[in-house]
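> what would the 3D arrangement of this be:
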Amino acid sequence: MKIYPIEAGNFKLDGGAMFGVVPKSIWNKTNPADDNNMIDIAATCLLVEDGDRLILIDTGMGDKQNDKFFGYYYRWGDDNIDKSLGKHGFHRDDITDVFMTHLHFDHCGGSIQWNKDRTGYEPAFKNATFWSNKEHWEWATNPNAREKASFLKENILPMQESGQLKFIQRQGKAFQSSSELGFGILFVDGHTDKQMIPHLKYQGKILVFMADLLPTAGHVPLPFVMGYDTRPLLTLPEKQIFLETAAKEDFLLFLEHDAHNEIISVKETEKGVRMNEVYTFNELFN
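Below is the predicted model of the structure:
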């Protein structure tokens, strides 16, 4: 197995929304805001090369929305999936599987693109199987009013219409091994229903793709919960259980949304679990 970080593009989000009830005077120390109160956000995906399979975990927000939509998110930098895949010698047509941690637009928008004449939508990875889970799919396709703006039908329905969608079969417990894809999955419900957090055994370590369970290194303290979470009081115990396990087992946490800290480890302190070390992918694995 080999793993590659794939940069799908950077953007900005409101710092207050990203940290919920935590005052700006505190979160601004770890995630400094610009004059518009926006903080830097990444969309760094993972590509897993395992035998004859190329599994892409998440796909960023894509580029098919209009200028008004993207105007809310202040995209910056020149990273995109095609450029990043090419850097490692791959093309999007090589991808065999796309695993979506959840179906919010900034995690799955890059999975679907305009067709050639812009009359409709088609999978952006024509040879790939798209993986979600049945419970989350139903949650996303019949969204509540609070999350509706994050579940865009043009990002989601074409996966099913193409015949390329499959569901991870849940075994009724929070953590399970995926027979379909060969890595562990933690199911969490605080951010959105049945978000899936991949755990990969790699070079003697457990590398965890954190998605929105832990967006940035600044979110390690338990009360630092996003305003976007649908069940913040459920996020708290989910984070606590995970972070205590991560500290004990020396997990490496791959931060999809942190534009400045790629991978971190955590440790137990008298104040609870806190960040330990910061690493780049290349420092650890190349």
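
> from now on I want contacts and neighbour counts done on CA atoms only, so please keep to that.
Noted.

> spit out the contact partners of the residue nearest the centre of the chain.
The chain has Ala211 as the residue nearest its centroid, 3.1 Å off, counting by Cα atoms, centre = their mean. Going by Cα atoms under 8 Å, 6 or more residues apart in numbering, Ala211 touches 101, 197, 255-257.

> mind checking how far it is from Ser132?
14 Å (Cα to Cα, to the nearest Å).

> contacting residues around Arg75?
Going by Cα under 8 Å, 6+ apart, Arg75 touches 9-12.

> please redo it, this time with the cut-off set to 6 Å
Each residue near Arg75 by Cα atoms under 6 Å, 6 or more residues apart in numbering is listed here: 10-11.

> kindly report the same for the one 4 residues further on.
Each residue near Asp79 by Cα under 6 Å, 6+ apart is listed here: 7, 9.

> the one 3 residues further on too?
Applying Cα under 6 Å, 6+ apart to Asp82 gives no contacts.

> again, but for Tyr121
Residues counted as contacts of Tyr121 (Cα under 6 Å, 6+ apart) are 113-115.

> and this one, so I can compare the two:
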Amino acid sequence: MKLYPINSGNFKLDGGAMFGVVPKTLWQRTNPADANNLIDIAARCLLIEDGDRLILIDTGMGNKQSDKFFGYYSLWGGNDTLDGSLKAHGFHRDDITDVFLTHLHFDHSGGCIEWNKNKTGYQPVFKNAHYWSNEDHWQWATQPNNREKASFLKENIIPIEESGQLKFTGIPNSNTLKNSPPLGFDIFFADGHTDKQMIPLIHYKGNTIAFMADLLPTVGHLPLPFVMGYDTRPLLTLNEKESFLNLAADNNFYLFLEHDAHNEIITVKHTEKGVRLDQTYTTQDIFK
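Below is the predicted model of the structure:
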């Protein structure tokens, strides 16, 4: 097995929204804001090469939205794209066999779908891949509540089903680890951010790499009360994060941070204040 970071772009989000009720004087120590109160955010995806399978976890925002839409998110940091990052590692979009979506918010699923050649409709970006979600989250996303409606864009979601490439993982009876044989890694299900978000745990060279998605957006979110304002069930996030971080500290998981623009992989440890940062790593350190 080989792992590759796939950088699909960088953007900015409001620091207050990213940290909910936590005062700015606390969160800006780890996530400094600009003059508009915006903090740096990455869309760092992960590619798994496992035998004849190439599994891409999440796809970033994509490029089909309007300039006005992207203007809200202050894109920055050069020209990182899915295609460019895949090419840098020697791959092409048509090589991808599976796209695993932690959840269907636009900054995780936008890169799944693009305009067709004449911009008369949409088509899958990865024409040879299965797209993986789960039935509960799919229903949640296709019949969205008013709180999340702006995050679940139909043009990112419905064309996946229409393409015939959609597949579902199973769902456990509780939010514990579930092995997903079709993909070869375990899944931790979390409901606080959005219903049935999936956190992949990849077993790699005797270690476990956890793709943290929005359960732990950045290093600054390690303290339990530091929960995003975007989360639909913040108290549930707090409990899920506590459970998972204890598991990670006990087992020395490597935590792959999708949204931390400045920290790629971390480990955590138990302290008197709870689970806190232990070590930081680059993907090159771990994916040798």
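
> just to revisit the earlier point, top of the contacts of Ala211 of the first structure by neighbour count?
Within the contacts of Ala211 of the first structure, neighbour counts (other Cα atoms under 10 Å) peak at Glu256, which reaches 28 neighbours.

> any idea what that one aligns with in the second structure?
Counting by TM-score structural alignment, Glu256 of the first structure lines up with Glu258 in the second structure.

> which non-adjacent residue is nearest that match?
Closest residue to Glu258 of the second structure apart from its sequence neighbours, by Cα to Cα, 6 or more residues apart in numbering: Arg44 at 4.6 Å.

> Glu114 of the second structure and Tyr122 of the second structure, how far apart?
Distance of Glu114 of the second structure to Tyr122 of the second structure, computed by Cα to Cα: 6 Å.

> just say helix, strand or coil for the residue lying farthest from the centre of the second structure.
In terms of distance from the mean C-alpha position of the second structure, Asn118 ranks first, at 30.3 Å (Cα atoms, centre = their mean). Put simply, Asn118 of the second structure is coil when judged by DSSP: H, G, I helix; E, B strand; the rest coil.

> map it onto the first structure.
Using TM-score structural alignment, Asn118 of the second structure sits opposite Asp117 in the first structure.

> related to what we said a few turns ago, mind listing what's buried in the helix or strand hosting the residue nearest to Glu258 of the second structure?
Assigned by DSSP states H and E, Arg44 of the second structure belongs to strand 38-50. Of the residues in strand 38-50 of the second structure, 38-49 count as buried by neighbour count, 16 or more other Cα atoms under 10 Å.

> what ranges do the helices span in the stretch 51-200 of the second structure?
Assigned by DSSP state H, counting those that start in this stretch, the stretch 51-200 of the second structure shows helices spanning 67-71, 82-88, 106-109, 135-142, 154-163.

> give me the mean deviation of the third one from the first structure.
Superposed on the first structure, helix 106-109 of the second structure shows a mean distance of 0.2 Å to its aligned residues (mean Cα distance after the TM-score superposition for the first structure).

> quick check: closest non-adjacent residue to Pro215 of the first structure.
In space, and not counting its chain neighbours, Pro215 of the first structure is closest to His257: 5.2 Å by Cα to Cα, 6+ apart.

> quick check: the one you found touching Ala43?
Yes: using Cα atoms under 6 Å, His257 of the first structure is in contact with Ala43, at 5.3 Å.
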